[in-house]
Every structure is written in structure tokens, then in C-alpha cells.
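>>> Mind folding the following:
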Amino acid sequence: MAVLKIPAVYMRGGTSKGVFFNARDLPRDPELRDRILLRVLGSPDPYSRQADGMGGASHSTSKVVVVDASARDDCDVEYRCGQVAIDRPLIDWTASGDSLAVAVGPYAIQQGLVAAREGTTVVRIWQPHPGRFLEAHVEVRNGEVLEDGLFTEDGVPFPAAEVRLEFIDEGATDLLPTGRVQDVLQIEGVGELPVSLIRTDEVSIFVRAADLGLNGREKPDAFNRDAKTLARLEMVRREGAVAMGLMSRARAEKPGASLPRLVWVAPPMSYKSVSGMDVPKDSIDVLARAMADGRMQRGFGTRSAISLAVAAAVPGSIVSQVARTLPGVATRIGHASGVQAAWATVVRKGSGWALERATVSRTARCLMSGWVHVPTGPGRLCGL
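You can find the predicted model right below:
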């Protein structure tokens, strides 16, 4: 059987995992590249297991990342993250990478795309979609990326070295799609609902938990069995999408429409995470729970944390009125799986607000490096 061997690194970034490739090791033809990467992950798999590939059969573990030297003078590397469908022959290259973005800097150093500098190596990163600059601050010891450390990340069972990831916008993006810090949605069965609509990399609707009859300490397993509450929150998401101009009302009424993330927030209170860990009141600045794709999420990814930190930094927003956050200080978010901290600096832009810089701290680790084996015989990979 003919087999194609391609250098690859299997990496964890935050709470996600993906197969990383140096762009020089892949075909430049996008169609051929995607066929290879689908086979590497084991997609499409009608059994939804990706049993014959590197994919982990979940949204957070069915990803590929391609890193290349950047042609830009202001960046060292650029990367694209592909969200690989499990049961379909599809790779979505508009995916932001979310948690995996934190692994790009360490990977670039390990691959020799960026020279290692003792102490902290700053890797300047360009992501063509959505078109943003990032800076990864990676600890280096004796010329090697430091992976061992004491930094703990909820959702990751072992401590590791901290990687600080900065998102730099320099005031380019208007954060308020309606031009208002707060809007009022008319929701059937609820009435008038004050919300803050925020657009960063992730479009979000923020609302007080109490206004929805919630408390911010909900757990996903039990919550996602409450069909009545889920349907009510879907109405809020649809109305928010219409208010932001993301879709027409007619389209919003159709099932399966792409909708923004809905986040409900509450003042700090002690609670237990989904793993049974006690989260003290004084360890967080705001309680938050998020809903997307019709279900409550188990935690907060990088984009979600930044979106909430941005909302906390905008004076007069729902989050700024609820969160116990001071200007220039991290917002500690108490989510279902634990605590995630994020910083954001916003600046005036006309009558609105724009993001200047946002920062999160997460961890990354190389899990495996070597070669992925891609079968190329008849019927195994069409075109090779």
C-alpha cells in the first residue's frame, strides 16, 4: 500500500488539541491539501468517531493548524486553523483557532521559524482570517520552549508554563454594532430585556442572569435537559442577531440559523464547577454562562473570555455594571468549568468604543511529533 509520510506535531493549546503542520510540508494546491488533511484526521467518518485518523471526534479535537513564515515585515509567522468536520468532507478555514492560537508561538519556535531567545521569546503572529495581530510571549530555557510550570488552567488536568497571548487591534474594530452600549429586546413571554451587544472576534449578547430568571451558577448537564428554558434563550439569541443586523427576521425564524453567543452574567457567588471543584466567591469578578448551538457550553474559550473582558471594559455595558472589575485589571470569569482571566483595553472611537489590546494567559504543550501516514492507494485518497 502506498503511504505518504508528512511531518506533523500533535499539540494541545488551552483545552483544545490539533495537528500542526509547517506549510512547506503540504501541497500548495488548496484542494489537494484539504483532501490530505481530511484523511489525516479520519474524516469523513459516518460513525462520527474518526477512528482511522488523528481526530478526537469532538469539536475541540478535530482541528488542523498550518503555520508559515510571514511575508509581512511586522510579523514572524502566520497561521490558519481549519475546523475539520467529523462526518463530512469539509474543512472550515474561517475558524479562529480559539484555544489553539496559544500553541502557535511555541510551535513556531520549535520548528525554527522563530529564533529562540533566552527568557521570553515574543512571537509576532498574523492570522489572515479574521485579519488580526497576535503576540505570544513564550518562556524559553537553554534554547528550548519551556513547557513545565506552575500555571494552572481550568479544564486542563496538569500545570504547565504560562503562555501570554496578546490580541492587538489598535482601535480598528467598532465594538458596538448598534452604536449603543445597551439595547432593549422585545422577547415573547419575557417582555423587555436589556442587553449589551458586543462584536469582537466573537459576536456576543450579554444579559443579566436575573433578567432571564437564572442565577449564573447553572451546570450544563442539567441545564441542557430543560427544553423550555433552552427554547426561551434561543428566542433571545434570534432577536439579538436581528438587532445586530446579522440576519433578517425571516432567516432568524428558520431552525439551524447561525446565531451569536448568548452570555448571562451575575455578581460573584461561590459555586461548584462541573468537576466538583469549589470556586470561592473572592476568586472571581463575575459569574458567566454561555449558550451556543442551542446548548449551554461547559466553559469559556479564548474568544469568549476576551469578548466578556471587552464588555466589562466598556462603561455602561451590562457586564461593566455587574462585574467586580477595575480598569487595567484582569476580569476573572467564573464559568461552568472553573475560572478564566482576561484583560482588555478599549478606546473611544467616535461616539463608540474600539478594542486596543486584549490579553489571556493559557498553556500549550507538544504531545507528539513525527510523521502522519496518509494512505494513497486506489479509493483511499482520490487524486494521489
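
>>> make it CA atoms for all contacts and neighbour counts henceforth
Fine.

>>> Go through the host helix or strand of residue 135 and flag the buried ones.
Assigned by DSSP states H and E, residue 135 belongs to strand 132-141. Across strand 132-141, burial judged by 16 or more other Cα atoms under 10 Å covers 133, 134, 135, 136, 137, 138, 139, 140.

>>> for the stretch 151-300 of the chain, what spans make up the strands?
For the stretch 151-300 of the chain, the strands defined by DSSP state E, counting those that start in this stretch occupy 163-168, 183-187, 191-199, 203-208, 261-266, 271-272, 278-279, 286-292, 295-296.

>>> Show me the residue at the heart of the protein, geometrically.
residue 98 (2.8 Å; Cα atoms, centre = their mean).

>>> In space, what's closest to it - neighbours in sequence excluded?
residue 302 (5.4 Å; Cα to Cα, 6 or more residues apart in numbering).

>>> Can you verify my assumption that the one you found contacts residue 99?
Yes - at 5.6 Å, residue 302 counts as touching residue 99 under the criterion of Cα atoms under 8 Å.

>>> To check against the first, give me the structure of this:
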Amino acid sequence: MAHDKRNEGTSKMTALPRKTPAVFYRGGTSKAVFFKAEDVPENIEERDTMLCAVMGSPDPYGRQLDGLGGGISSLSKAMWVKKSTRNDADVDYTFAQVGIRDGVIDLSSNCGNMTSTVGPFAIEEGIFPLPDGPAMVRMFNTNTNKIVHAHFTIQDGRAVSTGDMEIPGVSGTGAPMRLDWMDPAGTAGRGVLPTGKAQETFSAPGFGEFPGSIVDAAAVCVYIPASVFGLTCAESPMAIDAMPEVMAAMEHVRRDAAVRAGMAETPEAAAQAAPRVALIAPPVPYKTLAGTEIRADEYNIAVRVASMENIHRAVQVTGAMSISAGLVVEGTLLNEMAVDLDTSEDLKIGNPSGVLRTRADARKNPDGSWNLVSTTAYRTFRRIMDGYVYHP
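So this is what the prediction gives:
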């Protein structure tokens, strides 16, 4: 008689015991699940278990098929928001980068793309209601202890998300969201140049010594010449991802920079999400991921930024704020490598998805140090769905 195995182990089967209110947003070139802070467990183990289940991590296949994640770092994110008690902020928000394959919850950095949806979430979920019309929400990021001002429009109690603005890496158009990082330098506590040097010498196995710059504005990033690896930054992210020696060398430099910037005691102790590492190069003609031809005279500098050990398909907004600071601070590798740079105008950053325009207001002090007043970027956003997410 054949044995029916379909009911074996049913004693271990249980319905998912919890459901939590959540909203799913696109912000810039990323997506994330949003929660009210009151709905996120205070216990770290319970919180991390919840976030991993929501996103579908850890997943050895790298697809996050059992959750809302999308299998790449820009689609494996969560945020939670609450009303602020600070005098300089209306809301506080925390960002979590969820490891795809390992399920590590990394709170070491902010996400600039998803910062564009914090204000709309706060308005629409009643955390910080405002009347219709032009709005400004002051947001305190708990990861980096920095203030960001979000400027957008409210209509019928909701943030206006439809408009005619295009951003690289996103199909279609949306309403502009202006994000101003106020006093963005020093997320690691050491100013815009964490080591006190505009440039220093790095090395990586198989590639010898080469120059680099560590810049801290909204996020810490170390910049090294693409030419060290025989590259021009015209290469696609997928092409660079397929170069294991280059990716290993970039990770080696990133972990070295973490120690130099005071973010880790040893290279092995460096967090996954911070600092970041980027290849930079003078402008050359290239094709975007959408196949659009970009001329060399359309931008000031080319970048390919690594995110969680893969090359980002565009550029993180916090990464762009760091790049912007590096462009306007004299003597950095970015400042010296950029072409046709006018620091009083838009800064044009060539990335795999197109050209991102930013601004930075920096002033040189009498002692030679730099005061970074603010950096600015524009994003679009969209509320995709809301309801409940089920998890253990």
C-alpha cells in the first residue's frame, strides 16, 4: 500500500501569527517597505526576524522570492517613522538595509532615495499632518544623526506624486521632491574629510598603490580611479560585477577606508553598507542601461558605486551627496578629475542610468578646512500599495 506523505509534518505547520500595517513605496531608484515606528518591535532580535521575513531574506538563491525584496540591494530596504521630539525636526526616521543572502540587518547608513518618501508617509499616515499646498517636512535620520528637509506639494491630504519630472533609472515621470541635506558632513564624526586629507594612498592585492579620497557628506564613500583597473566607467554594472578581481580590490579598499575613517577598528569589522566605495573617471561617451547615448560633454565626472558588493544600477542619493561634496572641496580626487566643473551651478554626475544633477554649498575656512552648508538632490516617488504584511 502506497504511503501518502502529503500530511507528514503537519503538526509543525502553523499560520503566520502576525500581520503588521505597512506601505510599499518607490523612492527615486529604490523601493522599500514603510512602517510606523510603533509597529516595529523594540527587541532587536524580534525586529530583525520580522524585517527578514518581510523582505524574504536570507535567500541563498538571491531572489527574495518569499518576500517583498527584489534580489538587489536597492530593492531590499525598510524604514520606520515617528513624530520627532526634537526642535529642529518634525519626524524621526530609521533606515534598514536587509542583506539578501545573509539576512544581516544593517543600520550603519541612510538611504537618500527612500528619504524622498518619508515626508509623504508621515503626512498620509497622520504622523505629521499638514494642510494642502506647498509643504516642507524636517526629517531627522537616526542612522546618521543628520537633518534633511523635504519639499513637495500636498493635495487632498496626500503628497502629489504625478508630474513631468524624469530621473535616470526610472521609467516614466513624477512630481519633483527636493531634498536638502543640512550640514551633511561628518556622519562618522570627523568632518567632510574624515582623515583630514583630500587625498591619500591606498593599495589592493594585484594592483599596487594608487590615490583615493574619503569624503563624508550624508554618507561616507571612498573614491578611487577606475583607470587603476583598466576601466573608464563607461562599463555597465553587470560587466564590472563579472570582474571578481576588481570587485575584491574595491572591497579591500572599502574596508581599509572604514578603519581610516574611524568607522571600524579592523577591516574585518567594517559594516556591509558603510562606507561605500566608488570608481571614478573623467567623462567619456557611454550608453545608459536603457540604451541612451550620453556624450562626454553632458556631465562632469563618471562614477560606478558599489552597494553591498555589487555595482549600483544608478547612484544612491546619499552617495551623490558625498560625490557632490567631493566635487566642490578643492584637492580631492573628484575635484581634480572633473571636467568643466562650475561649483556654483548644477553638478552633473554620469552614472549607469544617466546623468544626475545635484548642488552643493561649501565654504572654505581661513584654516583651510571646509564647511559644507548643504547638498541638494531631486527625486520622484510613488506610493505603490498599502495594507498588511504577514510574518512570524
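
>>> Quick TM-score on the pair, please.
The TM-score (TM-score structural alignment, normalised by the length of the first structure) is 0.84; 372 aligned residues with a Cα RMSD of 3.0 Å.

>>> still on that earlier bit, okay, the buried residues of strand 132-141 of the first structure in CSV with distance to residue 356 of the first structure next?
Putting the buried residues of strand 132-141 of the first structure into CSV (distance: Cα to Cα, whole Å) gives the following:
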residue, distance to residue 356 of the first structure
133, 11
134, 12
135, 13
136, 16
137, 18
138, 22
139, 25
140, 27
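
>>> list the contacts for the corresponding residue of the second structure for the residue nearest to residue 98 of the first structure?
Applying TM-score structural alignment, one finds that residue 302 of the first structure aligns to residue 317 in the second structure. By Cα atoms under 8 Å, 6 or more residues apart in numbering, the contact set of residue 317 of the second structure is 111, 112, 113, 377.

>>> could I get these as a markdown table with distance to residue 250 of the second structure?
A markdown table is the format used below for the contacts of residue 317 of the second structure (distance: Cα to Cα, whole Å):
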| residue | distance to residue 250 of the second structure |
| --- | --- |
| 111 | 21 |
| 112 | 22 |
| 113 | 23 |
| 377 | 26 |
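
>>> Tell me which of those residues persist in the first structure.
Compared against the first structure with both residues aligned by TM-score structural alignment, their matches' Cα atoms under 8 Å, these retain 112, 113, 377.

>>> Am I right that residue 24 of the first structure sits in a strand?
No - checked against DSSP: H, G, I helix; E, B strand; the rest coil, residue 24 of the first structure lies outside a strand; its state is helix.

>>> Okay, helices next: where are they in the stretch 151-300 of the first structure?
220-223, 227-243, 249-252 (DSSP state H, counting those that start in this stretch).

>>> Identify whichever of these lies nearest to residue 171 of the first structure.
Residue 171 of the first structure sits nearest to helix 227-243 of all the helices of the stretch 151-300 of the first structure, at 23.2 Å, using Cα to Cα.

>>> The corresponding residue of the second structure for residue 369 of the first structure - how many residues pack around it?
In the second structure, the residue matched to residue 369 of the first structure (TM-score structural alignment) is residue 386. By the criterion of other Cα atoms under 10 Å, residue 386 of the second structure has 13 neighbours.

>>> Checking residue 386 of the second structure next. Helix, strand or coil?
Classification of residue 386 of the second structure by three-state DSSP places it in strand.

>>> so it touches residue 23, yeah?
Yes - the pair residue 386 of the second structure and residue 23 passes the contact test of Cα under 8 Å, sitting 4.2 Å apart.

>>> residues touching residue 377 of the second structure, list them.
178, 179, 180, 317, 321, 357, 358, 359.

>>> Please repeat the previous calculation with a cut-off of 7 Å.
178, 179, 180, 358, 359 (Cα atoms under 7 Å, 6 or more residues apart in numbering).

>>> count of residues packed around the residue lying closest to the third one once chain neighbours are set aside?
Right, the one you point to is residue 180 of the second structure. In this structure, residue 180 of the second structure finds its nearest non-sequential neighbour in residue 376, 4.6 Å apart by Cα to Cα, 6+ apart. Using other Cα under 10 Å, residue 376 of the second structure has 21 neighbouring residues.

>>> again with residue 231 of the first structure
Residue 231 of the first structure has 13 neighbours, counted by other Cα under 10 Å.

>>> The one 3 residues further on now?
Here the number of neighbours of residue 234 of the first structure (other Cα under 10 Å) works out to 19.

>>> any idea how far the nearest residue to it once chain neighbours are set aside lies from residue 288 of the first structure?
Leaving aside its chain neighbours, residue 234 of the first structure sits nearest to residue 294 (6.6 Å; criterion: Cα to Cα, 6+ apart). If you measure residue 294 of the first structure against residue 288 of the first structure using Cα to Cα, to the nearest Å, the figure is 17 Å.

>>> In terms of neighbours, single out the busier of these two.
Neighbours per residue (other Cα under 10 Å) separate residue 294 of the first structure from residue 288, with residue 288 holding more: 30 against 17.

>>> Can you find the partner of that one in the second structure?
So, by TM-score structural alignment, residue 288 of the first structure is matched to residue 303.

>>> how about the residue nearest to that match when sequence neighbours are not counted, what does it touch?
With sequence-adjacent residues excluded and distances taken as Cα to Cα, 6+ apart, residue 303 of the second structure is closest to residue 280, at 4.5 Å. The contact partners of residue 280 of the second structure, by Cα under 7 Å, 6+ apart, come to 223, 224, 225, 226, 233, 302, 303, 304.
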